[in-house]
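Student: Got a sequence here, can you model it:
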Amino acid sequence: MTQSRPFVAAGAAPIVLPPPRTPSPREAPTLNWGVVAPGSIATQFVEALQKYTAQKVVAVGSRDPERARAFADRFTIPTAYGSYTELVQDGRVDIVYIASPHSGHFEQALQAIEAGRHVLVEKAFTRNAREAEQLIEAARKRGVFLMEAMWTRFLPHIDVVRQVLDRGLLGEVHTVMADHGQAMEPDAAHRLFAPELAGGALLDLGVYPVSFASMVLGPFASVTAVGTKAFTGVDGQASIVVTAESGAHGVLNTTLFARTPTTASISGTRGRLEIEGSFYGPAWVRLIGRDNQPIDRFVPLQRDGGLCYQAAEAARCISAGRLESDLMPLAETLRIMHVLDTVRRDLGVAFPGE
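Tutor: Next comes the predicted model:
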């Protein structure tokens, strides 16, 4: 939904935000899904699928059989497995959703790929670029669909942003700003503070601003970061400056130490876009003119269940015989993983076993 406050210069047509072109998730072809690791993000994912799509979750797998059964009972899923191996070998499963901590993504996604299953892997895609390269190579060799579950890319308000950029409504873009910080209580047992689970702010929270800047600016020409480690040695906060080949800058921040505005903006020679609230979820978009006056705004009709859009995109691609999505290409996922590697090197953070 767009609520317009059109700006009209003398003799000119109003400048308004374009409506999103995002297809209805409910109209996507139905696939049978298997869910790996029934935790909080898997809960949100299945809730979104059951409420807003025609997708079917037919199996769930966990190393803990009781946990798998409890999840299956909660969502009326036919089959619960006490291992990931059993799930990926289930011939009814078309696509596997990997919802485990980052440390498990590579092994579990590779297992699903080798079993001939299509795969949707939670962000951040893997621990590092080396693992990402291996997954992409394996998926292409096996001929299966693979995508990073960067749900932001598939939301309606982001399609509005893409159209604004494509139409040049902001003029020449010079600055992108985005942040994602959450105030986490120090707890060595929590996955975000656990080095062995590839914890830290960057892979869980910071990937959102980095991915957003990559979408807007394209490949980065340079990446510079400073940061602070948490008490367990993972990255607790990072401030990142990137430059684009055009000379534009991205100023990005992530932290586990404080709740930040979680907003984003794109500023150009003709105006700017402001994404209000949690920019990475269904959000408002405002178009601001050079005179700093509001021109138009986009307000999403749906504020919950945003994870359904990535599932619908995967279903459309797979049904069309495509092995990756244009909205989140594997080459870009790999570039982003290289950026995250660079930031961690700057911060002096490495995970066990790397």
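
Student: From now on I want contacts and neighbour counts done on CA atoms only, so please keep to that.
Tutor: OK.

Student: list the buried ones in the host helix or strand of Asp159?
Tutor: Under the criterion of DSSP states H and E, Asp159 resides in helix 156-166. Across helix 156-166, burial judged by 16 or more other C-alpha atoms under 10 Å covers 156-165.

Student: Remind me what the helix or strand following it packs against, helices and strands.
Tutor: Counting by DSSP H and E, the next helix or strand C-terminal to helix 156-166 is strand 173-181. Packing partners of strand 173-181 (3 or more C-alpha pairs under 8 Å, 6 or more residues apart in numbering; DSSP states H and E): helix 207-217, strand 249-255, strand 264-268.

Student: at 6 Å instead, please
Tutor: Here strand 173-181 touches strand 249-255, strand 264-268, going by 3 or more C-alpha pairs under 6 Å, 6 or more residues apart in numbering; DSSP states H and E.

Student: so which of these gets nearest Ala189?
Tutor: Among the helices and strands packed on strand 173-181, strand 249-255 comes nearest to Ala189, with 18.1 Å by C-alpha to C-alpha.

Student: from the middle of its chain, how far away would that closest one be?
Tutor: 16 Å (C-alpha atoms, centre = their mean, to the nearest Å).

Student: what angle do that strand and strand 264-268 make?
Tutor: Relative orientation of strand 249-255 versus strand 264-268 (axes from the mean of the first three to the mean of the last three C-alpha atoms, to 10 degrees): 170 degrees.

Student: on that earlier part again, mean neighbour count for the helices and strands packed on strand 173-181 - can I get that in TSV?
Tutor: What follows is those, written out as TSV (neighbours: other C-alpha atoms under 10 Å):
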stretch	mean neighbour count
strand 249-255	25
strand 264-268	22
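
Student: structure for this one too, so we can compare:
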Amino acid sequence: MTSASLPEPSAEPIRWGVLATGKIAHSFARDLALVPGGRLAAVGSRRPEAATSFAAEHGDDQTRAHGSYAGLVADPDVDVVYVATPHALHPDDVRLALEAGKHVLCEKPVALRERDAAAIIDLARERGLFFMEAMWTACHPVVRELIDVLATGRFGTPRQVQAELGFRVDAPPEDRLLAPELGGGALLDMGIYPLTFAHLVLGEAEQLTATAGLASSGIDLDIAIAGRYAGGAVAALGASMSSWSSRRAAIATDEGRIEVGAQFHHPDEAVFTPHGPAGPRPEERVVLTGREPVIGRGYGNEIAEVQRCLREGLTESPLVPHAQTLTIMRQMDDLRAQVGVAYPGD
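Tutor: Below is the predicted model of the structure:
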């Protein structure tokens, strides 16, 4: 099914609307300015002054500021909407944009639970509109090159994956990272990255088992996940809101070891070191830095992928397919149930 409501592929830019004006929206807009073929056409906020300030900082003299999300999605000069609200608000905000005929890139996770994510994707398919979860890691040049090279067998067969992401969160209880009604907790905000990384490297998990430390509000502050994958490969994954993790990942293969970091979800490089009976052979190491430049912090590569898909008439990205989004969402539903984390509406 082809996409709708887009300019013909030409010199005309893809016109972006940004829904919400929080921290990640600012990071996104800074990278959007670096991506050829796209421009910030409009921004929407529930606070008109926030929309005006955002447009002045990141837009041009034609960027429109809307004092409501409804105004943003109704803007005829917007082709695709980037949804940057907290997790729990994504379904309603995405639905608003889709029902207005706009293509959507939605921050991760796209919902608090798999059934809500599935409903969003079903609506996008019904409307013939593009929809993608903003999993920038899957679009990152270093990660893409790593996955491609692993598929060739050049580095051997992956047998173990380790990945952890965490930092200390010092915030009031009503902060989106800590509030149950907003989908707070380490798993959905941080754990989605190691789960996705392991999925990209090893494929869909056959079994995931978790243990967690919970806050008095019932959200998970720390979570450790053990996974089993096809062929007996395993993973040790972690996320934390109470401590400073390494934010690194490693892949052990039958031929050596790959270190990914320092921020594995948007790394500068991945380094493979062959091993043999006498130990590691650092003189033969291979450094992957991506086959294309990293645009800005890496959100730019995600933006470029969306624009490529829209210009080619796709309604789904092969880098972040709907099936992958739903698989990871389903995994997080099961892991939350294992550790006893429940959100309103479960």
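
Student: before we move on, the earlier item: once the structures are aligned, where does the helix holding Asp159 of the first structure end up in the second structure?
Tutor: Helix 156-166 of the first structure corresponds to residues 141-151 in the second structure, going by TM-score structural alignment.

Student: Show me what that stretch is in contact with.
Tutor: 289-290 (C-alpha atoms under 6 Å, 6 or more residues apart in numbering).

Student: quick one, helices of the stretch 1-150 of the first structure?
Tutor: Secondary structure of the stretch 1-150 of the first structure by DSSP state H, counting those that start in this stretch: the helices cover 40-52, 65-75, 84-88, 102-114, 129-142.

Student: Now the last one on the second structure. Mean distance?
Tutor: Translated: helix 129-142 of the first structure. Helix 129-142 of the first structure differs from its equivalent in the second structure by a mean of 0.5 Å after superposition (mean C-alpha distance after the TM-score superposition for the first structure).

Student: Nearest to Asp346 of the first structure, out of the helices and strands packed on strand 173-181 of the first structure?
Tutor: For Asp346 of the first structure, the closest of these is strand 249-255, at 14.4 Å, according to C-alpha to C-alpha.

Student: What residues in the second structure pair up with the closest one?
Tutor: Counting by TM-score structural alignment, strand 249-255 of the first structure sits on residues 234-240 of the second structure.

Student: Just want the most central residue of the second structure.
Tutor: Using C-alpha atoms, centre = their mean, the residue of the second structure that lies closest to the mean C-alpha position is Met135, 2.0 Å off.

Student: So what's the residue count around the closest residue in space to it that isn't next to it in sequence?
Tutor: Among residues not flanking Met135 of the second structure along the chain, Lys108 sits closest, at 6.3 Å (C-alpha to C-alpha, 6 or more residues apart in numbering). Lys108 of the second structure has 25 neighbouring residues, counting by other C-alpha atoms under 10 Å.

Student: Residue in the first structure paired with Lys108 of the second structure?
Tutor: Under TM-score structural alignment, Lys108 of the second structure pairs with Lys123 in the first structure.

Student: Could you point out the longest helix of the first structure?
Tutor: If you go by DSSP state H, the first structure has its longest helix at helix 330-347.

Student: Can you name the residues in contact with it?
Tutor: With C-alpha under 6 Å, 6+ apart as the contact definition, helix 330-347 of the first structure has outside contacts at 128-129, 225, 227.

Student: ok, average deviation of it from the second structure?
Tutor: When the second structure is overlaid, helix 330-347 of the first structure sits 0.5 Å from its aligned residues on average, using mean C-alpha distance after the TM-score superposition for the first structure.

Student: Show me which parts of that helix are buried, residue by residue.
Tutor: Across helix 330-347 of the first structure, burial judged by 16+ other C-alpha under 10 Å covers 330, 332-344, 347.

Student: element containing Ile288 of the first structure, please.
Tutor: strand 284-289.

Student: Read off where that strand ends up in the second structure.
Tutor: Going by TM-score structural alignment: strand 284-289 of the first structure matches residues 269-274.

Student: Look at the residue in the first structure that Tyr82 of the second structure lines up against and say how many residues are nearby.
Tutor: Structural alignment (TM-score structural alignment) places Tyr82 of the second structure against Tyr97 in the first structure. Tyr97 of the first structure has 25 neighbouring residues, counting by other C-alpha under 10 Å.

Student: if I pick Pro267 of the second structure, what's in contact with it?
Tutor: Contact analysis of Pro267 of the second structure by C-alpha under 6 Å, 6+ apart lists Gly261.
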